[in-house]
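[1] Quick one, what's the 3D model for this:
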Amino acid sequence: MEKINQYVSLVNQAFTVAKENFNNPESLKKAESDKEALISSLEKDSFIKVPFVGDFNAGKSSLINSMLGIDILPTNILPETAVSYELYFSSNEKLEVWLDDKLVETAPISQLKSLQLTPRNFVKLYLNNPIVKEWNDRNIVVVDMPGIDSGVEAHNNAILHYVLDGTFFILVSEVEGGTLRLSTLSFIEEIKKYGAQLAVVVSKIDKKPEQEVQGVKDNVESVAKRMLGESTMVTSASAVNKDFNGVLDILSSIDAEELIV
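    All right, here's what the predicted structure looks like:
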């Protein structure tokens, strides 16, 4: 990202000046350590998080799995054990389990579905996947979130954490609900308080005839635009039918540099 690259270049230039003028090896060593820490912080902050949120069984995990072309994210799990999963690209696949801001475990991807997790955990998945690479190259990290209707305080705190990051949310609402549920409307009201951006996906459209799907989408779009503004993007998707181009369009429309705070 241009802005972050400029900052990194300035840090490297400053370190070059330091090397030319420091005579004390200890001072030079500390300057190099400070440089690496600052660059690491800049690169970390260059990503924006894009959480997929919605009620349990809205199809968030299945939809992301379908886009990735792999069955990686757990589905059909209990609300009490659900955690957030952040997706990063790496040629060396692994997972990291975090507790708040502390790394507590590193393990092979194959152990993902056997992890013993609590709602205070979140997991970073490092996947050798071209779709994840494409998102990361655009400085986007997709996050699969627990259901917003769980009532688990740790889940609500996790969602609040992403809101405070000033990020972009993709709200997934399953077609069989017919409209946006009360829990979803409450979440939208909360999002509005923090100024975060939001798009809406009507999911599981394979469950209804095309005409009914269009009626539900029109209804959801009317409510979403009334609450969030006429520019709000609303689309539909089916993980089963691999119908997710509208979701990819939403992700492609996100300007990460503009959203970084």
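[2] CA atoms for contacts and neighbours, from now on please.
    Will do.
[3] ranges for the helices of this protein?
    Using DSSP state H, the helices of the chain run over 2-21, 25-45, 60-68, 130-137, 153-164, 182-194, 210-228, 245-253, 256-259.
[4] for comparison, sequence B:
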Amino acid sequence: MSVSTYSHLKNELLSCIDEMLTIEAIRGCPCEELREKIEKNTFNLVVVGQFKRGKTSLINALLGADILPVAVVPLTSIVTIMTYGEALRIKVYFNDGRVSEIKPESLPEYVTEKGNPKNIKDVSEVIITYPSPYLKDGVRLIDTPGVGSIYQHNTDVAYQYLPKSDAALFLLSVDQPMSKAELDFLNDVKEYSNKIFFLLNKADYLNEKDIQESIEFSKAVLRDVMGVDVKIFPVSARLALEAKQSNSQEMLQKSRLPEFSDVLNRFLIEEKGKILILSVTNNLLRIISQARFEIELELKSLTAPLDELQKKVSVFETKKQEVLLEKQDFDILLDGETKRLLKNILDEDIEKFKKELMPQVMANLENYYNENKGMSLKELHKALEQQVITEVKQAFSGWRVVEDEKLAKAFESICKRFILKINDTVDELLKFSSELFQIPFDAIKAEALWTVKSGFYYKFKDEPVGLEMLAGTLTLALPKFIGERIILKKMKEYLHQVIDIQSGRVRYDFAERLDKSKLDFRWEMLQRIDATIEGISAAIKKGMTQRQRGEKEVREREQVLIEMSEKLNEINDKLLEIRGDVYV
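    A predicted model of the protein is given here:
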């Protein structure tokens, strides 16, 4: 399936949803949710590579504009995300939940080490919207800091984002050999080798023979690290950007970027686009199947003998009570699964993180102490306190991103299991009603499309903890070598307290968010059972009420229901055609 076909099928599905929402028998909520899935579907491309490989130039080339500043110093651990928008807008998201919109010329103040040293401004990420055709079909470019820079936290960010990407672009260049840091990184992430694309930038520096030699050399090195043969795409980001800005197709072909873009787009469509189209199509077919059943049920209630109908309604009411009891069981089981997730994943991960973090930060604290013993006692106390806060803050910010993704996936897995169970319960109720009222019903299986909504953040608690005595007159009046030891000892105690406080704070915030996600999911999913019961009951009630109004009203209603059914059949045929086109 090509990108153009994917885009066409997306629009066809949106058109089907618009048509469905004009039909009385279709309830709006599920269709609107599926529309949101289509419109908000994204292909996340993470761009990874060592500083000065031309990473920023490549992103600008893909966008066709000089959006990102070409840095002259390594970036901080700030992730910059490019997504589609009608105009160029830049928003800075902070770890405490604040959001600020900035001017393009202010961007380096937040994403470079010079403008934001060690992320002193506490930025979480920067999101840039831009009307680039490359981004229009849902592609999001995620620029991560350079692998193997002098700032270890930069490499950590690349590790965090690779697992949740749909594809990663790993940039090499003809003018620099691969570093040990890059090879170590690739060795650690080789489990994701199926979605890493290797690009050899600055290909315009060499002739064809030298390019091939460079490719063969790099392939041999990568084969040793990754354990598999990899394909390397030579490109010139500089030529590609110039070509797009001057609208020169000849120069664009020389840049070799189109060849790579075609391969990447096919991968994304096959990997993710096809799954989305099929899932939404099957979910829409499921909605239509249930709506057609309810229409047939109302038609039946317009003509069936009343005595017979009332007996069947009584049998249905008994079944309805059984389903409502089953619904209560779902609620209890979901609550238990969520609590187990907190205990078996979050609590264990927090304890493991604390054990790994403590000796690392303690060693850094002692090194910093030894390097700065020349300070006065008061200056030393303040410097060590800031060192503790900065180190722990950075550590928790990085860990939280990874843990957030891990918990989201675990909770989504729980949700998908429950959705399948709830769908089976709904199907069982519809099949029971189908046999009871002698109306055909097609049960259509559809993949669960639930995802946990983002928006988690926590405020780092950096208030001093029991440090009043550190700067007290007695400590400061002691001989310097004694005062220094007391300050170091107290600062180690402070370090333990800060880590414990942040662990508790993060645990509380994760648990609170998970509970909210659980309540959102519970309401939405159990609503499916209620909506099915209500739909069946309402269809029977409408027919019986219509009969009381006379023969003319019955005939008019029959005509309306027949026309609705015909319209649903047309949409159903169109959806089956869309499903078939996915495999062409």
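[5] Look up how far residue 350 of structure 2 lies from residue 408 of structure 2.
    The span separating residue 408 of structure 2 from residue 350 of structure 2 equals 16 Å under the rule C-alpha to C-alpha, to the nearest Å.
[6] same question, residue 516 of structure 2
    21 Å.
[7] Looking only at neighbour counts, state which of those two leads.
    Of the pair residue 516 of structure 2 and residue 350, residue 350 is the one with more neighbours under other C-alpha atoms under 10 Å, namely 19 against 12.
[8] Can you verify my assumption that the more buried one contacts residue 503?
    Yes. Residue 350 of structure 2 lies in contact with residue 503 (C-alpha atoms under 8 Å); the separation is 6.7 Å.
[9] Kindly state which residue of structure 1 is aligned to residue 266 of structure 2.
    Using TM-score structural alignment, the equivalent of residue 266 of structure 2 in structure 1 is residue 253.
[10] Skipping adjacent residues, who's closest to the residue mapped onto residue 60 of structure 2 from structure 1 in space?
    Under the alignment (TM-score structural alignment), residue 60 of structure 2 pairs with residue 65 of structure 1. Nearest residue to residue 65 of structure 1, sequence neighbours excluded (C-alpha to C-alpha, 6 or more residues apart in numbering): residue 71, at 5.4 Å.
[11] same thing with residue 116 of structure 2?
    The nearest residue in space to residue 116 of structure 2 (C-alpha to C-alpha, 6+ apart) is residue 110, at 5.3 Å.
[12] so what's the one you found up against?
    Going by C-alpha atoms under 8 Å, 6 or more residues apart in numbering, residue 110 of structure 2 touches 78, 92, 116, 119, 121, 123.
[13] Show me what the second one aligns to in structure 1.
    Mapped onto structure 1 by TM-score structural alignment, residue 92 of structure 2 lines up with residue 97.
[14] Distance of its match relative to residue 117 of structure 1?
    Applying C-alpha to C-alpha to residue 97 of structure 1 and residue 117 of structure 1 gives a distance of 9 Å.
[15] Pick out whichever of the two has more residues nearby.
    residue 97 (21 against 16).
[16] Does that one touch residue 108 like I think?
    No. Contact between residue 97 of structure 1 and residue 108 fails when scored by C-alpha under 8 Å: they sit 11.1 Å apart.
[17] all strands for structure 2, in order.
    Remark: strands assigned in structure 2 by DSSP state E are 43-49, 79-84, 89-94, 99-102, 123-130, 139-143, 167-173, 196-201, 232-234.
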